[in-house]
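# pasting the sequence and the predicted model now:
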Amino acid sequence: EQGLRMKKLLVKAIVGLVYRNCITTPEDFTMVEFIIKHCGYEGPPNAQKYEISDLHDTCKSSLILMCNTVTSIRSQLRNLLLTALTVDEFTGSMATVSHCLTSLLQNNSDVIAGEPTEKELELKCSPDLVFVRCLTHIVDPDEQDRNKNLLVFLEEYSGDVHNNLKNSWTVEIQRLLKFVDKSESKEQWHGMLLDVLVSAIEQVNSNKWVEIIATLLSQQVLSKKQSP
């Protein structure tokens, strides 16, 4: 319990630093990674469930608050969160990360004075990998919260994956969202996800893109099989 309370205090301290504009360098942002990681922290076996839940809530609310209010580091947060979606270490936090990213993408129209434009920022994260990671982590129909957040994020992010997907994915993903809370069987749910993938392949209409996605999917499936 002492360790969990210390983690909560650290989270609050990091948020304080963010609001005082003390988080600026890539090294500083490892502190924000600490918050991201602990959104899905499992804790030691002897930890009280309510303590773990309290830590999760603190991390989630802190991250959401930062994304909604700290405009000066919006681009850095977006890159950090996109990268987090592609890293196994942060898989447990995907629901919160995707929720925050949706918020950031929806507010992207606000131009922040002095903030680097997207073109000036180095693109550190492959949109194709983000897409594949999301797709392979909405396969469990029982993970309703994560599925919903990842789907809503993918709808916002579709144009980044490929321009041709923007309109078609709105329809496809809205259809999936209607079934998220309906406890579909795995077979039905997987069938609908496959439809999204097939639709994407048809819309993009590029053999090279299909090869990239197929390779990434294979890597993700292999990685999931090897994980404990």
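Everything's here; your move.
# only C-alpha atoms for contact and neighbour calcs from this point on.
Fine.
# show me what the strand or helix carrying residue 83 packs onto, helices and strands only.
Using DSSP states H and E, residue 83 sits in helix 74-85. When contacts are defined as 3 or more C-alpha pairs under 8 Å, 6 or more residues apart in numbering; DSSP states H and E, helix 74-85 sits against helix 94-106, helix 127-136.
# and here's the other structure:
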Amino acid sequence: MPDPSLRTTKPESLLAEACTRLPLFEDLTEDTIQRLSASGYGRGFLTASLRARLRKAGFRDLGHLAQSTPDEIAKVRKFGPVRVEAVRAFLLDTIARALPGARERQTRDAIAERRLARLRDLPADRLTLHRDEIVALGLQGATCADLAQRSRLELLRTGMLTSSDLDRLVADLAQVLGEGREVCQRAAPDLAERPDTEARRAQASRAALLAEQDREWEAAAPARIGHRADLA
């Protein structure tokens, strides 16, 4: 029998869509974020060319990635769902080495379950639904969680909502779930093409230092078969 958490966070649910617009991880301590950031991109993280693409897109280090959303990461050239999950898995392993209980608490399903629990405390009319839509969808007295667990296809088949309506509802869910939570802003991409400032020069210098560290680790690391080749 499937795990209950998988049933409530199935890929086609509105909650799953909303989660792609929310950070990979939640409730990480400041100390954990600082540790991740201090390591740059760490050892054995993807390939040098993929790390360079992430830096060019404005992702500074592992701490920054941990606070970024799957959608943001997937927009980087040559990244997509598979590589986003590779990023998530690497970060989870790194976090779990320093944070007891993280391997259970910070999985994608565990985070989705906590988000779903928060939605259970919010009435469905918190979302941008008209009264007749709430009635037609059988959501009178329901919570945001009741809607979030339904699939886009199921809701489209009711004839009450369009794809644009559902896009809006997914955005609503992401906004509600993200309220009061710190958002990490990406650095401006292609800094070298912008006018120099002291801050940008310092950031570019740090990026160059981390890139050099990556190259040294890449050269020193033994060749690995399979996993790294798949992510090259």
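Cool, the structure landed. Everything numeric here is computed off the predicted structure, so don't read it as measured data.
# TM between them?
Here the TM-score for the pair of chains, by TM-score structural alignment, normalised by the length of structure 1, is 0.25; 97 aligned residues with a C-alpha RMSD of 5.6 Å.
# thinking again about what came up before, please identify the deepest-packed of the helices and strands packed on helix 74-85 of structure 1.
Comparing the helices and strands packed on helix 74-85 of structure 1 by mean neighbour count (mean count of other C-alpha atoms under 10 Å), helix 94-106 ranks first with a mean of 23.
# check which helices and strands it sits against.
Using 3+ C-alpha pairs under 8 Å, 6+ apart, the elements in contact with helix 94-106 of structure 1 are helix 49-69, helix 74-85, helix 144-161.
# hang on, the earlier thing: what angle separates the helix holding residue 83 of structure 1 from helix 127-136?
50 degrees (axes from the mean of the first three to the mean of the last three C-alpha atoms, to 10 degrees).
# list the buried residues for helix 74-85 of structure 1?
For helix 74-85 of structure 1, the neighbour count (16 or more other C-alpha atoms under 10 Å) marks 74-85 as buried.
# and those residues as a markdown table, adding distance to residue 127 of structure 1?
Converted to a markdown table, the buried residues of helix 74-85 of structure 1 look like this (distance: C-alpha to C-alpha, whole Å):
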| residue | distance to residue 127 of structure 1 |
| --- | --- |
| 74 | 18 |
| 75 | 15 |
| 76 | 16 |
| 77 | 16 |
| 78 | 13 |
| 79 | 11 |
| 80 | 13 |
| 81 | 12 |
| 82 | 9 |
| 83 | 10 |
| 84 | 13 |
| 85 | 11 |
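# of those, closest to residue 146 of structure 1?
In terms of C-alpha to C-alpha, no member of the buried residues of helix 74-85 of structure 1 lies closer to residue 146 of structure 1 than residue 85, at 12.0 Å.
# roughly how far does residue 8 of structure 1 sit from residue 53 of structure 1?
Residue 8 of structure 1 sits 11 Å away from residue 53 of structure 1, going by C-alpha to C-alpha, to the nearest Å.
# ok, now residue 178 of structure 1?
From residue 178 of structure 1 across to residue 53 of structure 1, the span is 28 Å (C-alpha to C-alpha).
# neighbour count: the two, which is higher?
For residue 178 of structure 1 versus residue 53, neighbours defined as other C-alpha atoms under 10 Å are more numerous around residue 53 (15 against 10).
# against residue 64 of structure 1, how distant is that one?
As judged by C-alpha to C-alpha, residue 53 of structure 1 and residue 64 of structure 1 stand 16 Å apart.
# and residue 147 of structure 1, by the same measure?
Using C-alpha to C-alpha, one gets 18 Å for the distance from residue 147 of structure 1 to residue 64 of structure 1.
# settle it for me: which of those two has more neighbours?
Taking other C-alpha under 10 Å, residue 147 of structure 1 and residue 64 do not tie; residue 147 has more neighbours (25 against 17).
# gap between the more buried one and residue 166 of structure 1?
Applying C-alpha to C-alpha, the value for residue 147 of structure 1 to residue 166 of structure 1 is 19 Å.
# swap in residue 187 of structure 1?
Residue 187 of structure 1 is 27 Å from residue 166 of structure 1, by C-alpha to C-alpha.
# compare those two (neighbour count), which wins?
Legend: neighbour count by other C-alpha under 10 Å for residue 187 of structure 1 and residue 166, higher for residue 166 (19 against 11).
# distance check, the more buried one against residue 153 of structure 1.
Applying C-alpha to C-alpha, the value for residue 166 of structure 1 to residue 153 of structure 1 is 12 Å.
# overlap of the contact sets of the two?
Residues touching both residue 166 of structure 1 and residue 153 by C-alpha atoms under 8 Å, 6 or more residues apart in numbering: none at all.
# related to what we said a few turns ago, okay, the helices and strands packed on helix 94-106 of structure 1 in TSV with distance to residue 200 of structure 1 next?
What follows is those, written out as TSV (distance: least, C-alpha to C-alpha, whole Å):
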stretch	distance to residue 200 of structure 1
helix 49-69	29
helix 74-85	20
helix 144-161	10
